[in-house]
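**Student:** model this:
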Amino acid sequence: MSTTQQLFESANHFNASNMRPEQLANGYICQLQDQSLMQANGDDAASFLHNQLSNDLEHLNQTQARYAAYCTPKGRMLASFLYWKTDSNIVLQCSSSLQPALQKRLQMFVMRSKVKLEDISEQFAILGLGGKAAEVFLLSQFTELPSAINDKVSGDMGSVIRVQDAFDSPRYQWVISHEKLAAISTQISTELQKVDASIWRLGNIYAGLPQVVEQSKEKFVPQMINFELIGGVNFRKGCYPGQEIVARSQYLGKLKRRMAIALVRAEAVNVAMEVFSDNDPIQPCGMIVSAERNFDNHFACLVEIKLLDQEQGKVHLGLSDGPVLEFLPLPYAYLDVTE
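**Tutor:** Presented below is the predicted three-dimensional model:
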C-alpha cells in the first residue's frame, strides 16, 4: 500500500451519514480517486486541444483553470474536463471511468500534430480541501492562495485551484506528487479531518458542478447540464466537434432543458436514472446527472430536466409514481452567456 493510500485509508469512515455540514467548515481533506489526469505537451498541444474542445486553450495562462466539453459531432458530451497549464504542459482532468477511452480517441486525431498525450494519474495525488483549517494549511505550503474561482497557483508543492464554494466555506483542489505528499502526511493527519470523497462530490452537487462519467456520456448537449454557465463553452472560438449543434442550441430560441439541484428520499439514486413529471407520466422528462447521500441519509442530486416540468409539475424518480423530487435554488442564475 502506498503512503498516499495509507494516509487516506480511514477517510471512508467519515461521510455525510455520520457528519454535519458545520463540521466541514472547520477544515477537511479527501483524496479524489475517481479523477484522472492526462497531460498534453509539444509545440501543437494548445492548438490541437483548442480544435477538439469547447473552450479556449490557445489563450490559457499559468494562473487559470477552465472547464471544457469534449463532444461528438452531434454535440453530445463524451466528457467534461477541468484543465490548466503547468509550465509548457496542459493538464486535463476527467472522470477515471472515461480516461483510457478519451486518451485513445484524442490520439486518433493527433496525426501530424506535434503533441504527445500521456496518462499521468499515477504520478500525482488529487486532493479536495475545504474550510478554515484547510486555508491555513495550504498557506503553510504555498506563498499565496488563489482568491477567485478557477484561479490557480503553482509552486514546489504542486498546483492548487480555487473551485466553487460549498458548505458555507471556500474549497480548493490540490494536485501534488506522492513524494511531496508523503513528506507532509503527519502534518495533514494532525491539522485536517480526512473525509470520504463522497463529501467532495456532494459539495459539487450543491455548487451546481456537473461531471460526465461513463454512465452519462453522450447523454447531454453542454447547455442541458449548465456547462456554459460554469464557463465551459466559449461561443467566440473556432470550430470543434459538435460546435454547430452547441451554437444552434444557444442561439435558436430559449433553452428548454436545464440542470437543477434536487433532494429526494429514496433507497438508491444512480446516474442516468430517468425522472417523470405528472404533466406527462408516460415519457421521461429528465435524467439524473449525479447523486450522493446527503447529511440526512437521503439523496442530493443534479438532474437534467425540462424547465416547464421543473416549474409546473411534480417530478418523480425512476417511475411515474416514484419518490418526489424537491428542487433547490442553484447558486447561479440561468443566463444567456452570449449577451
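**Student:** C-alpha only now, for contacts and for neighbours.
**Tutor:** Fine.
**Student:** What helices and strands are in contact with the host helix or strand of Gln283?
**Tutor:** Taking DSSP states H and E as the criterion, Gln283 maps to strand 280-293. Packing contacts for strand 280-293, counted by 3 or more Cα pairs under 8 Å, 6 or more residues apart in numbering; DSSP states H and E, involve helix 197-206, strand 274-277, strand 299-306.
**Student:** Next, the second sequence, to be compared with the first:
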Amino acid sequence: MPTPVFPAEPTLFSLTDVAITRLRGLDRAKYLQGQVTCDVNALQPGQSTLGGHCDPKGKLWSNFRLLCLEDSLLLLTKPSVLVRQLPELKKFAVFAKVEIDTYPGLTVGVAGQGTDAWIAARFGVQGTALIEGGMAVQVEADRWLLVSELPLELGLPAGQESLWWGLDIKAGIPHLEAVHQGEYIPQMLNLQALDGISFTKGCYMGQEIVARAKYRGANNRALFVLAGTATNPVASGDALEIRLGDNWRRSGMVLNAWQQEGQLWLTAVLPKDTEADAQFRLKQDEAASLRLQPLPYPLVD
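**Tutor:** I've put the predicted structure just below:
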C-alpha cells in the first residue's frame, strides 16, 4: 500500500504551500507573547516551537511554526489563513514597536535516510539552530526545514512537495486551513502534546478558554491520523462519517490529506473517545474505507 515514506537518501522539497509572516522591532517578542499560545519570551535565537493564534473565544485563526532569528520572529502557516489571520495579528501593532510583513526568503525541506548526518556536514549543526542567512529546524529524525534569505545550493535530488506534507500527516503535525478557522481550540489540534501551548506564560488572546479546557476537562476532541482507500479527491474540510452498526454518522472534518494511487492518509479532529477499531468513510465517497493509525506521540490534556 502506498504510504508517505522517507526517501532512501537526503532529498530536497521545494515548499510552495507555506507562508512566512515576519515580526521585527524592539517589541516583537513582547507583542507576540500577548497574542499566541506558546511562550515567545522563552525562545532564544536559533530556537523554534509550534503554537496557535486564537480569537477571544479561544478558537484558532491559525496554527504555526515559530522561528526565532537574531533580529526577527517568523511565523510559518498555510497561505490560506492569512486573509483573516493577518489583520488580527496586526490589530494592536500600532501601539507597539513592531513591524509585521512578509519574509523575503525561501523555505525548503530536506528529508530522507541520512539527512541528520548530511545537515551536520553541510551546516555544522546537530539540532535546530541558526545557519548563515536563516535557520535550520529539525522537524523529526532525518527531516529538516531550512529557511533562508540567501540562495541554498544544496545539490540534492528533488522530491514531490506532497510527500513532505504527507510526512507531516504521519507525524501528527496539524496545518489549519482557512476552511477551519474559528472551528477548533488549540487542544483539538493536539498542540498541547506538541509543546505548542504554555500554561504558565500569562495572558494572551483566548487564554481563559484554553486554560479552562485543560483544568476543567472541557475539551472532548483531538487530532487523529487515519489511513485507507478513497476513489475521489479529498480536500481540507471534507466530512468524515463513522460506522455505527448498520448506519453512518458524521464524525469530523478532514484537516489535511495525502493521496496516491487510491491510497489516502489524513488528519482529522474526532471525539477523544473514538474506538481504536472504528470504521470511517468520506461523506462524498461512500466507497472510501479508513481506519485510525497510531499517533507518534502520547495525547496529554
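**Student:** one step back: TSV for the helices and strands packed on strand 280-293 of structure 1, including distance to Ile90 of structure 1 and mean neighbour count?
**Tutor:** Below are these laid out as TSV (distance: least, Cα to Cα, whole Å; neighbours: other Cα atoms under 10 Å):
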stretch	distance to Ile90 of structure 1	mean neighbour count
helix 197-206	23	23
strand 274-277	36	25
strand 299-306	29	26
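**Student:** Out of those, which gets nearest to Leu78 of structure 1?
**Tutor:** strand 299-306 (16.1 Å; Cα to Cα).
**Student:** Quick check, Ile29 of structure 1 in contact with Gly128.
**Tutor:** Yes: Ile29 of structure 1 lies in contact with Gly128 (Cα atoms under 8 Å); the separation is 5.6 Å.
**Student:** How about the residue sitting nearest the centre point of structure 1: what's its closest non-neighbour residue?
**Tutor:** Nearest to the mean C-alpha position of structure 1, by Cα atoms, centre = their mean, lies Gln211 at 4.4 Å. Among residues not flanking Gln211 of structure 1 along the chain, Ser80 sits closest, at 5.8 Å (Cα to Cα, 6 or more residues apart in numbering).
**Student:** so how much does the strand or helix carrying that neighbour differ from structure 2 once superposed?
**Tutor:** According to DSSP H and E, Ser80 of structure 1 maps onto strand 77-86. On superposition with structure 2, the mean distance recorded for strand 77-86 of structure 1 (mean Cα distance after the TM-score superposition for structure 1) is 0.9 Å.
**Student:** Contacts only, for the alignment partner in structure 1 of Thr77 of structure 2.
**Tutor:** Under the alignment (TM-score structural alignment), Thr77 of structure 2 pairs with Cys94 in structure 1. Residues counted as contacts of Cys94 of structure 1 (Cα atoms under 8 Å, 6 or more residues apart in numbering) are 35-37, 79-82.
**Student:** let's go with 10 Å and repeat that
**Tutor:** The contact partners of Cys94 of structure 1, by Cα atoms under 10 Å, 6 or more residues apart in numbering, come to 34-38, 79-83, 102, 211-213.
**Student:** buried stuff in stretch 325-339 of structure 1?
**Tutor:** Along stretch 325-339 of structure 1, these residues count as buried under the neighbour rule (16 or more other Cα atoms under 10 Å): 325-327, 330.
**Student:** related to what we said a few turns ago, would you mark the buried spots in the next helix or strand after the strand holding Ser80 of structure 1?
**Tutor:** Downstream of strand 77-86 of structure 1, the first helix or strand assigned by DSSP H and E is strand 89-95. Buried residues in strand 89-95 of structure 1, counted by 16+ other Cα under 10 Å: 89-95.
**Student:** And strand 89-95 of structure 1 against structure 2, how far off on average?
**Tutor:** Mean for strand 89-95 of structure 1 is 1.2 Å (mean Cα distance after the TM-score superposition for structure 1).
**Student:** Centre of the chain to that strand, how far?
**Tutor:** Offset of strand 89-95 of structure 1 from its chain centre (Cα atoms, centre = their mean, to the nearest Å): 12 Å.
**Student:** I'd like the next helix or strand past it.
**Tutor:** helix 99-108.
**Student:** Could you tell me where the following helix or strand past that next one falls in structure 2?
**Tutor:** Per DSSP H and E, the first helix or strand lying C-terminal to helix 99-108 of structure 1 is strand 116-119. Counting by TM-score structural alignment, strand 116-119 of structure 1 falls onto residues 99-102 of structure 2.
**Student:** buried residues in that stretch?
**Tutor:** Buried residues in stretch 99-102 of structure 2, counted by 16+ other Cα under 10 Å: 99-100.
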